[in-house]
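> test case, fold it:
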Amino acid sequence: MYSLRGTWMRGGTSKCWLFSSVDVEPLIEQAGSLDEILVSAFGSGDPRQLDGVGGGSSTTSKAAIVSRSSEDGIDVDYLFAQVAIGDRKVEWGSNCGNCATAIGLYALQQGLVAIDPVTTIVRLRNRNTGAVLLTEIDTPGGVVPSEGSAQVAGTSALGVPVGLTFIDLGADRTRLLPTGSVEDTVELHGSQYRGTMVVAGAPAALFDASDLGMTGAGSNTELMERVPLLVELRRATALLMGLSRPEDAITHAVPKVGIIAPPVDYRLEDGTLVTAGEYDVCVRMLSMMAPHPSIGLTSAVAVAAAATVRGGVVDRVVDGAATSTLRLGTPAGVLAVDVDIDADGNLTSVTLHRAARRIATAELFVSAAATALSIG
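Have a look, this model is predicted:
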């Protein structure tokens, strides 16, 4: 057994354990690997993550290793980990905007950056993908906030307001469209599924909901019935996008996969009515092996980027609506994303308004490796 210091943060609608690289690196040799540290700390291999700090869901089984950056123009580097729940493995191929929101506040609270007397901007680099993000937090008088009154769709919890901006997204059309097409058709079991595949925020494959026999505005219970098909589509598009090879092990973090549909009236789980006029495009996403309770921020960025691809699945729905703000209808409500589009119609940045809060600082006592547990 060994101990590991960590900070538990909520960013938006996710919870994330943040660890300083200074604390983690000396433990890697003892544990055998960074993956082993995380799966043991989280209690993975048990669907309940009973013997660790994991929350038993994809939005609460996340971690990041954070360090002050030595790169010019970058303040903080972080390595994001999507820690599996029932399996003892970690997926390193993606990013998490909600966790980045938390890291921006963490960087201030841990003294990783100088505090501005008005507003502090932190330049973050996601080491998994190379993406650069900016967080903006009000620090009047040079004081770092510990609490705030900001709220986001999907939770009633309050937190410190954080502006999160993804930059340098779509100027390179070759990078944005990895298959070279504005729309691809995937054939499975004799049926065809039309999708637009983009790399912005995270690699994502966005399919026309009607091809799956869905309105796109149904409940996550309805979407759960399509999870096996969506998992197959994710595997097929990973190959098309060059993210994996046929002989590679199947991964569940990327590409992000979801369905797109025109706005219709729908209700949230609490019965609140969301009318078609309140949003521009209906989105339902998969998170690992289950429907996402809201939408991941990297997925939101991907949808915004896909909206600029003329003739693609998202563009057919929004029809040029993404001029300054794009409103996404999600299972948790409407998420508004501010978009910056250049004169050529390319998306250059996306800003989301989020909230973050430090929940705890703790010393974790990490046990030796355990075997995976199957719950009957």
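> CA only for contacts and neighbour counts going forward, please
OK.
> what segments of the chain are helices?
21-24, 28-31, 34-42, 97-109, 173-176, 220-224, 227-240, 297-306, 313-318 (DSSP state H).
> residues making contact with stretch 309-326?
For stretch 309-326, the external contacting residues (Cα atoms under 8 Å, 6 or more residues apart in numbering) are 182-183, 194-196, 206-208, 260-262, 279-281, 303-304, 306-308, 336-341.
> picking that back up, of the helices of the chain, flag the one that's most buried.
Ranked by mean neighbour count, the helices of the chain are led by helix 297-306 with a mean of 27 (mean count of other Cα atoms under 10 Å).
> what angle sits between it and helix 97-109?
Interaxial angle, helix 297-306 versus helix 97-109 (axes from the mean of the first three to the mean of the last three Cα atoms, to 10 degrees): 120 degrees.
> could you also give me the structure for this second sequence? I'd like to compare it with the first:
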Amino acid sequence: MTATDGVRCALMRGGTSKGAVFLARDLPSDPAERDELLLRIMGSPDLRQIDGLGGAHPLTSKVAVVSESSESGVDVDYLFLQVVVDRPVVTDSQTCGNMLAAVGPFAVERGLVPAGPDHTDVRVRLVNTGSAAVLRVHTPGGRVSYRGDTAITGVPGTAAPVVIVAEPSGAPLLPTGRSRDEFAGYSVTCVDNGMPSVLVRAADLGLTGAESPAELEADESLRHRVRAIRAAGAEALGIDPDPDATTVPKIVLVAPPEQGGAITTRSFIPERVHQAIGVLGAASVAAAVRLPDSVAAQVAEVPPAGEPVRIEHPTGFLDVGVAPGPDAHHPVGATSVIRTARMIFDGTVHPGPVRTRQHSGRTWPAPTEVPA
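All right, here's what the predicted structure looks like:
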């Protein structure tokens, strides 16, 4: 493929994230070739991603790869890839529940799933984790509609709802087998209800939990402590701690609610701070709120059984329904959230040229001859 070859691509917003969505057949089958192409398409590595589709932030430098599924009872497979902004890294170490909201409409738009007369249920296998979800997409008259009255905080305006019901992943809800651990001198709860996460009380780090993402990112002492907690969490969970290799576990600061919800959160992804919170990260926090001995339950206003858990984040909140599990060993069942999505464009993207000149971890252009 040359720099002038085009690739069929949709740019979509899913929840509070934005990324490029592809059919798997439109990308190279070899993962290394695919990742090299995606770096050129998204414009990485470059802090501005000025030469690609990326939006210069982890939340807007995402890729979803969709294909028809060969698994019984599943419509489509969804592979999530995080394209790192400032390093030549593409990782499949986690999935993304926000971009998942875009997968359902995309699958119907591209003809992978026939549209129903009013709504369409799209059964999705999340390739990164092996878990499953059902997405209900608004399809009045047999066509996807993005217009509606549903508002989600962190996104301006309203749109049609996408209802996501995620089944338990099968992974242990408490990966260490305990509701409390101590990492780097801090009491934490490791929880995985779709996203491996380490929860720590903001107060234990000398914070209120209401600080802005910019304030948290500017606090170098805090970032050093968060790195230490993440390294200890990665070791305990058997995860490579290198942020170039994986973006999990997520470190989530938890604090009492500020706006009438259940709990306040600030989520590191892993160095930047989320402007909202990931869907599956919120699902993991909500599950922890329902566990009496967790650090989340210690600071939360726990809602009555059957009511959603409102997770407060820097730009608003996310309501998470957490169904009870069948027994004490499986305390959490299906998780449900409402998101919205939008097709921004569906067309052809032209990848940039291969970048080969490297110096000190940065990409530098070849010298340009200046006319005499």
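> neighbours around Glu225 of structure 1, how many?
Neighbour count for Glu225 of structure 1, taken as other Cα atoms under 10 Å: 12.
> what about the aligned partner of Ala307 of structure 1 in structure 2, how many neighbours?
Using TM-score structural alignment as the criterion, Ala307 of structure 1 maps onto Val289 of structure 2. Each residue near Val289 of structure 2 was counted by other Cα under 10 Å, and the total is 24.
> leaving out chain neighbours, which residue sits closest to Val289 of structure 2?
Of all residues not flanking Val289 of structure 2 in the chain, Ala297 sits nearest, at 4.6 Å (Cα to Cα, 6 or more residues apart in numbering).
> please apply the same query to Gly194 of structure 2.
Excluding the flanking residues, the one nearest Gly194 of structure 2 by Cα to Cα, 6+ apart is Leu280, at 5.3 Å.
> ok, now Leu223 of structure 1?
Leaving aside its sequence neighbours, Leu223 of structure 1 sits nearest to Pro291 (Cα to Cα, 6+ apart; 6.6 Å).
> ok, Thr185 of structure 1 next?
Leaving aside its chain neighbours, Thr185 of structure 1 sits nearest to Arg194 (4.5 Å; criterion: Cα to Cα, 6+ apart).
> any idea how far that neighbour is from Ala217 of structure 1?
Distance check for Arg194 of structure 1 against Ala217 of structure 1: by Cα to Cα, to the nearest Å, it reads 18 Å.
> among those two, which residue is more densely surrounded?
Shown here are Arg194 of structure 1 and Ala217; by other Cα under 10 Å, Ala217 has more neighbours (26 against 20).
> which position in structure 2 aligns with the more buried one?
By TM-score structural alignment, Ala217 of structure 1 lines up with Ala210.
> surely that match meets Ser267?
No: judged on Cα atoms under 8 Å, Ala210 of structure 2 makes no contact with Ser267 at a distance of 11.8 Å.
> just give me the match in structure 2 for Pro291 of structure 1.
Under TM-score structural alignment, Pro291 of structure 1 pairs with Val273 in structure 2.
> quick check, that match in contact with Ala218.
No: contact criterion Cα under 8 Å: Val273 of structure 2 and Ala218 do not qualify, at 10.4 Å.
> between the two, which has more neighbouring residues?
Shown here are Val273 of structure 2 and Ala218; by other Cα under 10 Å, Val273 has more neighbours (21 against 11).
> tell me the contacts of that one?
Pro213, Ala214, Leu216, Glu217, Arg266, Ser267.
> so who does the fifth one touch?
Think Arg266 of structure 2. Gly209, Pro213, Val252, Leu253, Val254, Val273, His274, Ala276, Ile277, His313, Pro314.
> and the second one, by the same measure?
Going by Cα under 8 Å, 6+ apart, Ala214 of structure 2 touches Val273.
> do the last one as well
Residues counted as contacts of Ser267 of structure 2 (Cα under 8 Å, 6+ apart) are Lys250, Ile251, Val252, Leu253, Val273, His274, Ala276, Ile277.
> closest to Leu47 of structure 2 out of the residues you listed?
Val273 (16.0 Å; Cα to Cα).
> relative to Asp319 of structure 2, how far out is that closest one?
20 Å.
> got it, and Ser67 of structure 2?
Ser67 of structure 2 sits 29 Å away from Asp319 of structure 2, taking Cα to Cα as the criterion.
> the two: which has the busier surroundings?
A direct count of neighbours by other Cα under 10 Å for Ser67 of structure 2 and Asp319 places Asp319 higher, at 22 against 18.
> go ahead and confirm the more buried one touches Thr335.
No: applying Cα under 8 Å as the test, Asp319 of structure 2 and Thr335 come out as separate, 10.5 Å apart.
> tell me the centre residue of structure 2?
Cys96 (3.0 Å; Cα atoms, centre = their mean).
> mind listing what that residue touches?
Cys96 of structure 2 neighbours (Cα under 8 Å, 6+ apart): Phe80, Gly278, Val279, Leu280.
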